[in-house]
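A.B. asks: Build the 3D model from these lines:
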Amino acid sequence: MLRSLYLIFVYCAFLGLGALAPFVLSLGYVWVDTFRPQQIAYILLNQFPVSAFIGALAIGGYLAADRRSPAPFGMHAALTLLFAGWITLTTVQFAVAPEAAWDKWDWAFKTVLFSAFIPLVFRSLVQIEAFIATYVFAAAIHFLPTGLKTMISGGGYGMGLGVVQGNSGFGEGSTLAAVALMLIPLVFYLRKHGTLIPRSPLTDAMFIGLAVVMVACAIGTYARTGLIGLIVLAGAIWLRSDRKILGLIVGAIAALAITHFTSDDWNERVSTINEFQTEDSALGRILVWQWTLGFVSENIFGGGFHSYQINEITFPGNAQFPEGVVTRGKAFHSIYFEVLGEHGWPGIALFLGLILTSFLSLQKAARIGRRTPGMEKVKDLAFALQVSLVVMLACGAFIGVAFQPMLWYIFALSSCTLHYARRASAAVASGDAEGAAARQGRPARTRPAVATRLRAQ
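C.D. replies: Got it, this is the predicted structure:
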């Protein structure tokens, strides 16, 4: 009962603050979409369309009161809208499992479209920081229980350690591990540059502790995807580090500590990476990827959402089943093969175009941050988002989360960061007061405290 009342209070707080600063309604949508209060509450929120309601208010609030300095129509917006249109066309015209296809389109289309909407709303550095903080702390409800349980008593493969059960979204171990690791660079960005939560010894300890729990969460799922993500995360940070020798020493110590403190079950589970040709889970992925390539060679436009439902995979024979085992409807288990199998070669081309555009946008933003005095925050933000994107793309090679929000949020934030960097740099170059304020990520005029923190420039 108290949990439900608390969640209702938080939801209403987003609605109330949205009256002062309309972009807070979009933050509320991110919180609902990530925290999933409708799955956790016992009363009211579990019977009310909380996501649709606050999403409609977010769009309405922007159109009615927040259309200042909109982001220019660029490559991110063009590719995202083209992709939204293409996945709709494949659902209408090429779906091989129409009923299932429309069920997935219903939420996947909203994810893609909201990604195009985000750069219109989040225009200042404070707003971008608020988006990141909202997403990190909303996701924490899922990885904190898993990480803390792992640190206290150990984890386990396939165990329901979090607050959401099931085999999808944050209830699925590989996805939970990937998102926990993806968010670590953003946690350290908030620790170093956060203004909504000012830096202090207490907040330093909080953010560092949060990162430690995230790593524990990834390990505690026993998902091999988590190990891959951890290696990629460490490698990306090391490549960007100015102290590479120290980084190697710290990395070696961390690796030894993980190996020492993890259980034999975890080590046994991870060691099966080398046995991909005999281990059912890994071999099944390879076989379904082979099927996907054969399918799109005959169906270049894909088979619509959930097209994997028509596949038929034959595992090689063994002592128990000499003639092999036939499995039907095995999922893609990869963002790349998911998009390719469902939306064909045009779909994967648009998807890879969005990935490339995001990388280039962040590279341009980092360049602007380096050469513009007082914009070091932008450089560090671009770096953090790049590392997060690399981690998610590496983990995504083995999990089918191509249309879940985490990847699309990074695409959108990449666009937000570049648009902000260009505006702030131009304003600084012109020498006006708004430029100086924009560089610091705050409004130029004196406003009441709440408005100063929340309103856009």
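A.B. asks: From here on, just use CA atoms for contacts and neighbour counts.
C.D. replies: OK.
A.B. asks: in the protein, which residue is closest to the centre?
C.D. replies: Nearest residue to the geometric centre of the chain (CA atoms, centre = their mean): M406, 2.0 Å.
A.B. asks: by contact count, what packs against the one helix or strand that residue maps to?
C.D. replies: In the assignment (DSSP states H and E), M406 maps to helix 405-430. Helices and strands touching helix 405-430, by 3 or more CA pairs under 8 Å, 6 or more residues apart in numbering; DSSP states H and E, are helix 75-93, helix 98-121, helix 125-153, helix 335-371, helix 376-396, helix 433-440.
A.B. asks: same for the longest one, what does it pack against?
C.D. replies: Just to be clear, that refers to helix 335-371. Contacts defined by 3+ CA pairs under 8 Å, 6+ apart place helix 335-371 against helix 75-93, helix 280-298, helix 376-396, helix 405-430.
A.B. asks: now for the ones you listed, which one comes closest to A58?
C.D. replies: helix 405-430 (16.1 Å; CA to CA).
A.B. asks: orientation of that closest one relative to helix 335-371 in degrees?
C.D. replies: Put simply, helix 405-430 runs at 20 degrees to helix 335-371, going by axes from the mean of the first three to the mean of the last three CA atoms, to 10 degrees.
A.B. asks: Now helix 405-430: buried residues?
C.D. replies: Within helix 405-430, the residues scored as buried using 16 or more other CA atoms under 10 Å are 405-421, 423-425, 427-428.
A.B. asks: got it, and stretch 207-223?
C.D. replies: 207, 210-211, 213-223.
A.B. asks: And stretch 222-233, by the same measure?
C.D. replies: Buried, per 16+ other CA under 10 Å, within stretch 222-233: 222-230, 232-233.
A.B. asks: do the same with stretch 157-170
C.D. replies: 157, 159-164, 169-170.
A.B. asks: one step back: helices - which of the buried residues of stretch 222-233 land there?
C.D. replies: 224-230, 232-233 (DSSP state H).
A.B. asks: Can you tell me which of those is nearest Q309?
C.D. replies: T225 (23.5 Å).
A.B. asks: For G304, which residues are in contact?
C.D. replies: Applying CA atoms under 8 Å, 6 or more residues apart in numbering, we find G304 in contact with 87, 90-91, 94-98, 101, 341-343.
A.B. asks: cool, A223 as well?
C.D. replies: Counting by CA under 8 Å, 6+ apart, A223 has contacts 157, 173-174, 177, 269-270.
A.B. asks: Just the buried ones from the residues you listed, in ChimeraX syntax?
C.D. replies: Here is the ChimeraX command that selects the buried residues among these (16+ other CA under 10 Å):
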select :157,173,174,177,270
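A.B. asks: okay if I get the contacts of A223 as a markdown table plus distance to V325?
C.D. replies: As requested, the contacts of A223 are exported to a markdown table (distance: CA to CA, whole Å):
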| residue | distance to V325 |
| --- | --- |
| Y157 | 24 |
| G173 | 26 |
| S174 | 25 |
| A177 | 30 |
| R269 | 23 |
| V270 | 25 |
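A.B. asks: one more to line up against the first:
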Amino acid sequence: MRDFIVAALVFGSLPYIFKRPWFGMVMWIWISVMNPHSQGWGFARDFPFAAIIAGTMVLSILFNRQKFRMPLTAVTGTFLLFIVWMCVTALFAIHPDQVGTQWIKVMKIMGMTIVVAMLVTERRHIEWLVWTVVVSIGYYGVKGGIFTIRSGAQYRVWGPIGTFIDGNNEIALALIMIIPLMYYLLSLIQHKWGKRAMIASMLLCGIASIASYSRGAAVAMAAMMFFLWLKSKNKAVMGSLLVLCIPVALLIMPEQWHARIDTINTYQEDDSAMGRINAWRMAFNLANDRFFGGGFEIYDPDVFHRYAPIPEDVHAAHSIYFQILGEHGWIGLWLYLTLLILTWRTGSWIIRNSAKLPEFEWAANLARMLQVSQLGFMVGGAFLSLAYFDVPYYLMVAMVATRVLVERGLRDVKPLPVRRAPSVFAVPPPTTVPDDEKARNEPV
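C.D. replies: From the prediction side, this is the model:
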């Protein structure tokens, strides 16, 4: 039944996508982030829904009267350079015969990010993007939160199989990223029960993230909540809610959860943590030895034997930063960090300049929450191999599109004429005397 529902939604949407390409953006993010077909048990699991939607989007853009272009900014320019550099490093990969599959996967993500950036041109498109990301990931958060409450948090929460977020660590970070976005959407909802449903969803997503038993997610959650309070307009209310909710959440978690989190203080005794550090050292040594890095697919015994302090302890990078460093070298890491910094600075620019335009208050609120989401990703991503996770790139697009709208609003504002106060030293203009008055004053 699930297979037929997903198929009906996808094929039923194709005429709308062909007529309105930005509707394809919604369907693409939904199918690629949520992976609803993975919830089925039949033909839908392996059906190429994403390729069908992507192909329809591209045809719609080509045959549409409106011209779609990606805005050229410092962020998008750096993004394009990053893509080019990844292609270059793939040519000089340690295992050139093995990088093809991963390169195609990454280029699909980057290519569709460009397509999404071309289509997001209005406020409604930006909010559709945010809503789609929230619903796609929030579905698993709400379900996982309910499961945690029913089971007494005795079991871990996992993500959908075969996706970027299938692991407990990955789904936890994804949920942390959408909680600030849900807070932004909360400000847009007018209906009382809609607000209550969104608040409940935020709490359930938070519970599901904690119940993943992920130590990296626990650190990211703490950073995200602090920054959420810092960026919130109602700091007193937000602070009170956090003070009330955090102790309750910690109290309901079982003893094994606390034992798991406590290992952060004794990471030297934890094989998993030391394995990650070994992988980080391997990436560091590899980048120092090879200018172009190792390319994709470097996590194997051969590479670890050459560059890792403990050759037999083979692990994935478990860090977006060391993942980029090992695969694309120091230049790749510099481009990636520059992309993150420029995206952050774009949000700061939006917040600063939206103060001049009351009608763009929504843009400032969105930029704040996008920054909080990015911070959660940057902190949690330090412990996960999610450098090519598509959601951060979609949120980057939302940030860029919001800035473009604010810039357009600033250009449309006509400056008022400046009225200068008269100086006390100004010489008064000469008084003009009418001709008849002069005649009366002349002597006869």
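A.B. asks: quick one on the thing from earlier: and of the helices and strands packed on helix 405-430 of the first structure, who's closest to H306 of the first structure?
C.D. replies: helix 98-121 (5.7 Å).
A.B. asks: separation between I161 of the second structure and F322 of the second structure?
C.D. replies: Using CA to CA, to the nearest Å, I161 of the second structure is found at 25 Å from F322 of the second structure.
A.B. asks: To clarify, my last question referred to R196 of the second structure.
C.D. replies: Relative to F322 of the second structure, and taking CA to CA, R196 of the second structure is found at 41 Å.
A.B. asks: and those two? which has more neighbours close in?
C.D. replies: Regarding R196 of the second structure and F322, a neighbour count based on other CA atoms under 10 Å identifies F322 as having more, with 27 against 13.
A.B. asks: which residues in the first structure does stretch 375-393 of the second structure align to?
C.D. replies: The alignment of stretch 375-393 of the second structure onto the first structure (TM-score structural alignment) spans residues 390-408.
A.B. asks: For the matching stretch, which outside residues touch it?
C.D. replies: 108, 111-112, 115, 169, 174-175, 178-179, 181-182, 225-226, 228-229, 232-233, 236, 285, 331-336, 338-339, 389.
A.B. asks: Just give me the match in the first structure for S348 of the second structure.
C.D. replies: In the first structure, the residue matched to S348 of the second structure (TM-score structural alignment) is Q363.
A.B. asks: ok, the residue nearest to that match when sequence neighbours are not counted - contacts?
C.D. replies: Sequence neighbours aside, A382 is the residue nearest to Q363 of the first structure in space, at 7.1 Å (criterion: CA to CA, 6 or more residues apart in numbering). Shown in contact with A382 of the first structure (CA under 8 Å, 6+ apart): 362-363, 365-366, 414, 417.
A.B. asks: Number of residues surrounding the residue opposite A257 of the first structure in the second structure once aligned?
C.D. replies: Residue correspondence to the second structure (TM-score structural alignment): A257 of the first structure is matched to V248. Number of residues near V248 of the second structure (other CA under 10 Å) recorded here: 11.
A.B. asks: Pick the most buried one from the helices and strands packed on helix 405-430 of the first structure.
C.D. replies: Neighbour counts (mean count of other CA atoms under 10 Å) averaged over each of those peak at helix 376-396, with a mean of 23.
A.B. asks: what's the distance between that one and the middle of its chain?
C.D. replies: The chain centre lies 11 Å from the centre of helix 376-396 of the first structure; the measure is CA atoms, centre = their mean, to the nearest Å.
A.B. asks: what's the answer for stretch 126-139 of the first structure, then?
C.D. replies: Here the centre of stretch 126-139 of the first structure is set off from its chain's centre by 12 Å, with CA atoms, centre = their mean.
A.B. asks: After superposing, tell me the mean distance of it to the second structure.
C.D. replies: After superposition onto the second structure, stretch 126-139 of the first structure sits on average 0.9 Å from its aligned residues (mean CA distance after the TM-score superposition for the first structure).
A.B. asks: Tell me the counterpart residues of that stretch in the second structure, please.
C.D. replies: Residue span in the second structure matched to stretch 126-139 of the first structure, by TM-score structural alignment: 124-137.
A.B. asks: what's in contact with that stretch?
C.D. replies: Against stretch 124-137 of the second structure from outside (CA under 8 Å, 6+ apart): 22, 25-26, 29-30, 33-34, 119-120, 174-175, 178, 181-182, 185, 391, 394-395, 398, 401-402.
A.B. asks: Also stretch 163-170 of the second structure?
C.D. replies: 35, 156-160, 171, 174, 212-214, 216-217, 384, 386, 389.
A.B. asks: what's the closest of the ones in helices among the buried residues of stretch 222-233 of the first structure to G374 of the first structure?
C.D. replies: When those are compared against G374 of the first structure (criterion: CA to CA), the nearest one is L233, at 27.7 Å.
A.B. asks: Now that closest one. Nearest residue, chain neighbours left out?
C.D. replies: V391 (5.9 Å).
A.B. asks: Pull up the aligned stretch in the first structure for the helix or strand hosting L62 of the second structure.
C.D. replies: Element membership for L62 of the second structure (DSSP H and E) is helix 49-63. Under TM-score structural alignment, the alignment places helix 49-63 of the second structure onto residues 50-64 of the first structure.
A.B. asks: Need the three-state assignment for T327 of the first structure.
C.D. replies: strand (DSSP: H, G, I helix; E, B strand; the rest coil).
A.B. asks: any idea what it aligns with in the second structure?
C.D. replies: Taking TM-score structural alignment, the alignment pairs T327 of the first structure with E312 from the second structure.
A.B. asks: Out of the contacts of stretch 163-170 of the second structure, which two sit at the greatest distance?
C.D. replies: The widest separation within the contacts of stretch 163-170 of the second structure (CA to CA) is 24.2 Å, between N35 and G216.
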